[in-house]
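*Asks:* my questions concern the predicted model and sequence given below.
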Amino acid sequence: MTLTQTHSYKELNERSVLSYLEDKRLLTDKEKASCKEVGDGNLNYVFIVKDEVTGKTIVAKQALPYAKVVGESWPLSLERARIEASSLKHAAKTVPDLVPEVYGSDEDYALTVMEDLSDFTILRKGLIEGETYPHLADHVGRFLAQTLFSASDEALGPVEKKKLAKQFINPDLCDITEKLVFSDPYYNADTNSFPEELREDVEALWQNSGLKFEVAKLKKKFLTEGETLLHGDLHTGSIFVTNEETKVIDPEFAFFGPAGFDAGAFLANLFLNYLAQNERQTDEQKKQASRQYLLKTAVKTWEVFEKQYRDLLKKKGIDEQSRTDEYADYLLDKIRTDAIGFAGCKVIRRIIGLAHVEDVDGIENEEGRLRVQRKALELGQELILKRNTFTSISELVTWIGGDQS
């Protein structure tokens, strides 16, 4: 539901959010409730609220009018909160089991109230510990197939798709992605962050004109190809898991873009964790098991995605042209090639750019961490430059397993 809008924006805190939720009848009694702000991201407050009367726990997420990681000098539109809630609701039409339920949203307060996932584990943290999740590939593959198809021209036709696309114009957050993924890592930008020991490697990357040309092509795709509605930030920190369930969260970067972008982001995070495990795990057997699981997950995710996407095109494609095997081959080849290139850009930005990943930065041994960072920069560049040479994700993963071990 959309919560009644009778106020102007103000930042909430652990006390005021309880009053707000009680007023909206999402909480029984604020005096018999607990609240804790747990947001560790860069853009939002996240309140976990427990109703002691009913025993129910909910999450209230409020967007801030600036990037928390930088401060008020980096202003952001609050429109992203509406976009996030709308994206979750749209995904729930096809994969309701793979996203948190939205209980209410308030555009004035830039607030979304949703299902609590405290019993879940953030996928990134689980993978860092070497945990494996038996249904992850099936779930993410299905999420990609269903969400990407459901908002495409092939599913909706051009008129309905354009009407939907109007609801997801997201310039501020797209600008963040464009800068941090496709621009800043390739020159001496103020936002970049990397250890001085990597400077020689980074400066060599900055001077690689062939690489920068290929990144410019990928940036052009990101800027201009509005193929379908994307999550926009599908990394392992945006996925919550148990042994049986998977939930995709935080689609505040959602926009209409190239279909390979989400898959590329997910693959990049699997590959970064794969490289990091070489230095994180001291038990050789566990190390190899974890690394093999990550590569197998990449392959199976793609296989599930591709099979389901083909089936959706054939059964639900809006016109005869989109239902042919030849068209499916063409479209999936494009999505795969784009995904590999975008994965390369995502890997590089996590080593050079503003926001890194704990998989790599949390490696305690400095020399080991530097080894992983150098391998990641090498891998990222190769993914970009060789993206057209791989005929399958299985072939790509075989190469990674042999070349990056």
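*Replies:* Yep, that arrived.

*Asks:* please count neighbours and contacts with C-alpha atoms only from this point.
*Replies:* OK.

*Asks:* can you show me the strands along the protein?
*Replies:* For the chain, strands defined by DSSP state E occupy the ranges 33-37, 44-51, 57-63, 66-67, 71-75, 102-106, 111-115, 121-122, 228-230, 239-241, 246-248, 255-257.

*Asks:* so which of those is nearest D190?
*Replies:* For D190, the closest of these is strand 71-75, at 13.4 Å, according to CA to CA.

*Asks:* so how far is that closest one from its chain's centroid?
*Replies:* 23 Å (CA atoms, centre = their mean, to the nearest Å).

*Asks:* go on, stretch 84-102?
*Replies:* With CA atoms, centre = their mean as the basis, stretch 84-102 stands 15 Å off its chain's centre.

*Asks:* repeat for stretch 214-225
*Replies:* For stretch 214-225, the distance to the chain centre is 18 Å (CA atoms, centre = their mean).

*Asks:* for comparison:
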Amino acid sequence: MKTLDLQTPLATLQAFLTALNWLQDENIQKVESPGEGNMNVLMRVVTDKRTFILKQSRAYVRKYPDVAAPIERIDAEHEFYLAIRGANIEAHTPRVLAYAPAHYLMMMEDLGAGEDMTQIYSECDVAVEDVTCLLTIMAHIHEQKAPEDFPLNLALRKLNHAHLFVLPYMLDNGFQLDDVQQGLQALSMPYKTDKTLQAIIDKLGQHYLSQGTTLLHGDYYPGSWMKAKGQLYIMDPEFCFVGAKEYDVGVMAAHLLMTTGEHTWLNTVCATYANKLDEQLVYQYAGMEILRRLIGLAQLPLKRTIEEKAVLLKLARELVMA
């Protein structure tokens, strides 16, 4: 495996991509960061003819090198893009230009200047037309038939499972919530010690790990939504798997609720989504996502007071308990 990053000499990169037949009689002029990716190494390559993105997975999380992660996750991402190829949502994802599985390396279309939608957390608002578009894209993803040999992506799901269903409820997980917001640690304790809640969370976690019938993005939240070239794009499906559609729907609804503080988004999302849903399961996954984002390790840049978070946590528990 050839590892690449922003420090790779241009001559070395030129020779390597030439050997892969990925260059079109062109010369690399510079390499730059297209933005901070959490999981993988990202590079924008600028040649004398075009630009493109290189994405490479490592045996760890790029943002947290001490956290091991399955390097083959990029295989699942590549298979996701193949599964939606030809669908009417392909225009809402970057095109895969080439793939070198031996190097866990993907060459992708450069969408140019754009930003993910995490700014909605600080704005405390989201446009209805964006939500409608995102739900349409999601429904079309779910309608695509994944091949029978689609990757289980189980190793990455197990890593994610710990952050979703286990670590937030550990009394000593090495993460001090008061470092995020004063008073959050005390606010979390009733949920960390709630055995009834944890029993249902455990069952929900087993459901997440089970095999389903629907192709999922697996991480459908504002960090995976991008606006560029005047339209919405869906990015980074490395957490994809074949599971229950209610997981994607519930996660999306949770982030809209946390962003706006409006619990009515739950009903709106379920009513707008094009396919039949188990709404109770949607609510449970939404409650789980709110809990883990507020008292877990994967914190968001939410502009919420401690009192507002108390209200959100109470609602989240009610949703999980259904």
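*Replies:* Sure, I can see it. These numbers were taken from a predicted model, which means no experiment stands behind them.

*Asks:* got a TM-score for the pair?
*Replies:* After superposition, the two chains reach a TM-score of 0.86 (TM-score structural alignment, normalised by the length of structure 2), with 314 aligned residues with a CA RMSD of 2.6 Å.

*Asks:* now render the strands of structure 1 as a markdown table, adding distance to L88 of structure 1 and mean neighbour count.
*Replies:* A markdown table is the format used below for the strands of structure 1 (distance: least, CA to CA, whole Å; neighbours: other CA atoms under 10 Å):
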| stretch | distance to L88 of structure 1 | mean neighbour count |
| --- | --- | --- |
| strand 33-37 | 22 | 17 |
| strand 44-51 | 16 | 22 |
| strand 57-63 | 13 | 23 |
| strand 66-67 | 22 | 18 |
| strand 71-75 | 24 | 12 |
| strand 102-106 | 7 | 20 |
| strand 111-115 | 10 | 22 |
| strand 121-122 | 18 | 18 |
| strand 228-230 | 11 | 26 |
| strand 239-241 | 13 | 23 |
| strand 246-248 | 9 | 25 |
| strand 255-257 | 12 | 25 |
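
*Asks:* save the ones you listed as a markdown table, and put in distance to L294 of structure 1 too.
*Replies:* Below are those laid out as a markdown table (distance: least, CA to CA, whole Å):
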| stretch | distance to L294 of structure 1 |
| --- | --- |
| strand 33-37 | 32 |
| strand 44-51 | 30 |
| strand 57-63 | 30 |
| strand 66-67 | 32 |
| strand 71-75 | 36 |
| strand 102-106 | 31 |
| strand 111-115 | 28 |
| strand 121-122 | 16 |
| strand 228-230 | 23 |
| strand 239-241 | 15 |
| strand 246-248 | 16 |
| strand 255-257 | 27 |
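
*Asks:* tell me which of these lies nearest to L312 of structure 1.
*Replies:* Closest approach to L312 of structure 1 among the strands of structure 1 is made by strand 228-230 (14.4 Å; CA to CA).

*Asks:* which residues in structure 2 does that closest one align to?
*Replies:* Using TM-score structural alignment, strand 228-230 of structure 1 lines up with residues 214-216 of structure 2.

*Asks:* mean deviation, the matching stretch versus structure 1?
*Replies:* Superposing on structure 1 and averaging over aligned pairs (mean CA distance after the TM-score superposition for structure 1), stretch 214-216 of structure 2 comes out at 1.6 Å.

*Asks:* please enumerate residues in contact with that stretch?
*Replies:* Residues outside stretch 214-216 of structure 2 that contact it (CA atoms under 8 Å, 6 or more residues apart in numbering) are 141-146, 240-245, 248.

*Asks:* ok, stretch 228-244 of structure 2 next?
*Replies:* For stretch 228-244 of structure 2, contacts defined as CA under 8 Å, 6+ apart pick out 73-74, 76-77, 80, 91-94, 111-115, 130, 133-134, 146, 150-153, 156-157, 208, 210-219, 224-227.
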